[in-house]
Each structure stands twice: as structure tokens, then as C-alpha cells.
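Trainee: One predicted model, sequence on top.
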Amino acid sequence: MKPVLVLLGSNIEPERHIPQAKAELQQLLADCVFSRTYLTAPVGDPHQPPFWNLAAKGKTPLSVEELQHQLALLETRHGRVRDPARPCGPRTLDLDLLLYNQEVGLFGSLQLPSPLLSREAFVLVPAAEVAPQWLHPVLKKPLAELAASLKAEGIEPLPEEARA
């Protein structure tokens, strides 16, 4: 079983897609735990609603490629449409594999660790909440330390009542 870290995001009906995706990830990953859900400003394409983002930490017997395939299938089941004209545009569900064990490299089109894990607050804040002592395999620093070094603008915990 390999430890993994996955980022979940949605800004199209997130109140429906995020809870369903969490339930499905609990079936896919052993010992799955989630961070709080954060309301985050869109990055790269500001003309869209804010995102709900959270991180999931778990374990898998699957290879990187098999896990990535399962995550893509889950996105598809939730109606994810990839618009080449707006790669950072609105989406029903986005699942990004951030860390897989301590793997470093290119796996098809997937870069591990995710480049987002070293520079984006909407990724690092929830990731550090759920796995604070996990080391970034390239930077060799705990995720909590990396998150603390960022300005966490445009990200705030979603109130509990908004997630119901």
C-alpha cells in the first residue's frame, strides 16, 4: 500500500459533487481522511465562481497510472468536461494526484510531485492540514513548513453549515 495525497476541487455545483466524490474516494483509498473544505479564489482564470477545495490522504495498492485512471473515471462520472480554450476554467470535479509515495518524475502526462504542491495556497493549505509532516520529495521540507511560507490569500475554510 502506497501513501497518496489527492486534491479535490469543484466550482460547478460543489455542494453536490464534493460530498459524492469524498464518498467515492473512501471506496478507492484505504484509511482515507480529508482536510476541511476551503473556499478559494480561482487561479489562472479569474472570471468564474470560487472553488471548493480540500485534500484527501490515503493509501492505495494501485500503480500511479492505475490510480490516475481511476481518478479520471471519477471526474468523468461527475460530468467533467475539459475545455482546451479554458484549461483553468469551471469544472464539476477536479482530482489532482499531488503525491504518490515519494515518487518523482513524469508518469505519462502526470508530473509527480504535482508542481502545484510547491507554489499554490489552494493546494498546500489543505494538503498541509491533512499531512503536515509529509515531506515534499523534491524540496525535502514538510508540507506544513511549505504552507506556512506562502501568503494564503483568497483561501478560507468553508463554514460547516455551507457544506451541509
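Mentor: Right, received. Where do you want to start? Predicted, not measured: the structure shown is a model, and the values here were computed from it.
Trainee: Going by C-alpha atoms from here, please, whenever you check contacts or count neighbours.
Mentor: Noted.
Trainee: What are the contacting residues of stretch 46-55?
Mentor: 5-11, 14, 18, 34-42, 89-90, 122-123, 126-127, 130, 158 (CA atoms under 8 Å, 6 or more residues apart in numbering).
Trainee: Now list the buried members of those.
Mentor: Among the contacts of stretch 46-55, the ones that count as buried by 16 or more other CA atoms under 10 Å are 5-11, 14, 18, 34-42, 89-90, 122-123, 126-127, 130.
Trainee: Which of those residues fall within helices?
Mentor: 14, 18, 122-123, 126-127, 130 (DSSP state H).
Trainee: Reformat those as CSV; add distance to residue 72.
Mentor: Output for those, formatted as CSV (distance: CA to CA, whole Å):
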residue, distance to residue 72
14, 17
18, 15
122, 20
123, 19
126, 21
127, 20
130, 22
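Trainee: try this one next to it:
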Amino acid sequence: MPEGKLIYLSLGSNLGDRAANLERAIAALPEAGVHVLRRSSLYETEPLDFRAQPWFLNCVVEGQTLLLPRQLLHALQGIERRLGSRKLIPRGPRIIDLDILLYGTSIVRTPEIEVPHPRMTGRRFVLAPLAELAPGLHHPALGATIAELLAATPDKSSVRPWQPPASDVPS
């Protein structure tokens, strides 16, 4: 892929096989115009706004794209639809959720899309995996590094590295 914009995407799932949902979404990114460079570990995170729901698995993907921000948003929404995600309750349970966190150093504010993601600094479940990949990256609007934003976030919710359960293997 020719060099494009460096982007960071947040992925989350709390319905069905959460890890498989994330894997399917990541596998769909190249066809949607995103060259995946790296991905964070998976993190198990407690829900924030609508708390009466299962815990999430979250990760962050670093990639490159030639798509414009609005095109990228539509491509990610297409992946969500293809994987069966429906947002019936705002910030509620979902099979898959994909968000644009950063699009190079661009600042985009339209009725349809805001980049950097407007709530990322208040979300430990976004900042922890992003800091794993790019702790020294500067937020385009705030100037602080991702590591600094993680240390300063008011969100104290549980975000812990996730490992799949060990298989039941006979000894």
C-alpha cells in the first residue's frame, strides 16, 4: 500500500465470542482500505456509561490508510454492519464497535465525525491499549503524550490485560 495517513482505531466487543469478534474486525480492515501495522494486546474492561452489561474486550490498531476521515468512518461502519453489530442502546452492548481515535495529526470537526475522538481522554479502555503502542505520541489538539493522558485520566475503571481461558487439556 502506498504510504497514507497514520491512524489509530479503537475496537471493542462485549457480546458473543468477544476475542473472535475483534479478530474478525481486524481481518476485515485491509479490505476496507486500512493497512494494519500493529495492534495492542487485548484488555478486559468494565462498561462505563451503561453499566448493566457484560464486560468488554478492547484493543487498539495502528494502521495506514489512503481514505479520507469520512470515508474511513463509513468503511468502519460497514465492518460493524457486516459483523452484525447494531447499536440499540447508546454505549450499550455490541458485537463490535470501531472508532477512529487519531487520523495523523489532523483535527476534524463535522456533524458526522470528530477526530481526535472527543471522549478518548476520559476513557482508560482506549488510552491503555493506545499507550501500549504509542506512549510518546502527542494528541494533536492537546499536545500531551498518550502516556501523560493515561496518567491524568479521571476514568479509574478496571482495565486489565486479558488472556484467553486455558483449554481443558487432559493430563
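Mentor: Arrived safely. The shown structure was predicted, so the numbers you read here are calculated from the model rather than taken from an experiment.
Trainee: so the helix ranked longest in the second structure matches what in the first structure?
Mentor: Counting by DSSP H, the longest helix found in the second structure is helix 69-82. Under the alignment (TM-score structural alignment), helix 69-82 of the second structure falls on residues 64-77 in the first structure.
Trainee: Quick one: average offset of that stretch versus the second structure, please.
Mentor: Superposing on the second structure and averaging over aligned pairs (mean CA distance after the TM-score superposition for the first structure), stretch 64-77 of the first structure comes out at 0.5 Å.
Trainee: if we can go back for a sec, quick one: which of the ones in helices among the buried ones among the contacts of stretch 46-55 of the first structure is nearest residue 140 of the first structure?
Mentor: Residue 140 of the first structure has its nearest neighbour among these in residue 127, at 15.4 Å by CA to CA.
Trainee: Return the residue of the second structure aligned against the closest one.
Mentor: Going residue by residue (TM-score structural alignment), residue 127 of the first structure aligns to residue 130.
Trainee: Grab the nearest non-local neighbour of that match.
Mentor: residue 60 (5.8 Å; CA to CA, 6 or more residues apart in numbering).
Trainee: Spit out the contact partners of residue 100 of the first structure.
Mentor: Counting by CA under 8 Å, 6+ apart, residue 100 of the first structure touches 2-5, 64, 112-113.
Trainee: can you rerun that using 6 Å?
Mentor: Residue 100 of the first structure makes contacts with residue 4, as judged by CA atoms under 6 Å, 6 or more residues apart in numbering.
Trainee: In terms of helices and strands, where is the residue nearest to residue 130 of the second structure?
Mentor: Using DSSP states H and E, residue 60 of the second structure sits in strand 56-65.
Trainee: average gap between that strand and the first structure?
Mentor: Compared with the first structure after fitting, strand 56-65 of the second structure deviates on average by 0.5 Å (mean CA distance after the TM-score superposition for the first structure).
Trainee: Show me which positions of that strand end up buried.
Mentor: For strand 56-65 of the second structure, the buried set under the neighbour-count rule, 16+ other CA under 10 Å, comprises 56-65.
Trainee: so which of the residues you listed comes closest to residue 79 of the second structure?
Mentor: Nearest to residue 79 of the second structure among these is residue 61, at 14.6 Å by CA to CA.
Trainee: what about the strands in the first structure?
Mentor: Secondary structure of the first structure (DSSP state E): strands located at 2-10, 30-34, 38-40, 51-60, 94-100, 105-107, 110-112, 155-157.
Trainee: Please tabulate those in a markdown table, including the columns distance to residue 143 of the first structure.
Mentor: Output for the strands of the first structure, formatted as a markdown table (distance: least, CA to CA, whole Å):
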| stretch | distance to residue 143 of the first structure |
| --- | --- |
| strand 2-10 | 11 |
| strand 30-34 | 15 |
| strand 38-40 | 17 |
| strand 51-60 | 12 |
| strand 94-100 | 11 |
| strand 105-107 | 19 |
| strand 110-112 | 15 |
| strand 155-157 | 17 |
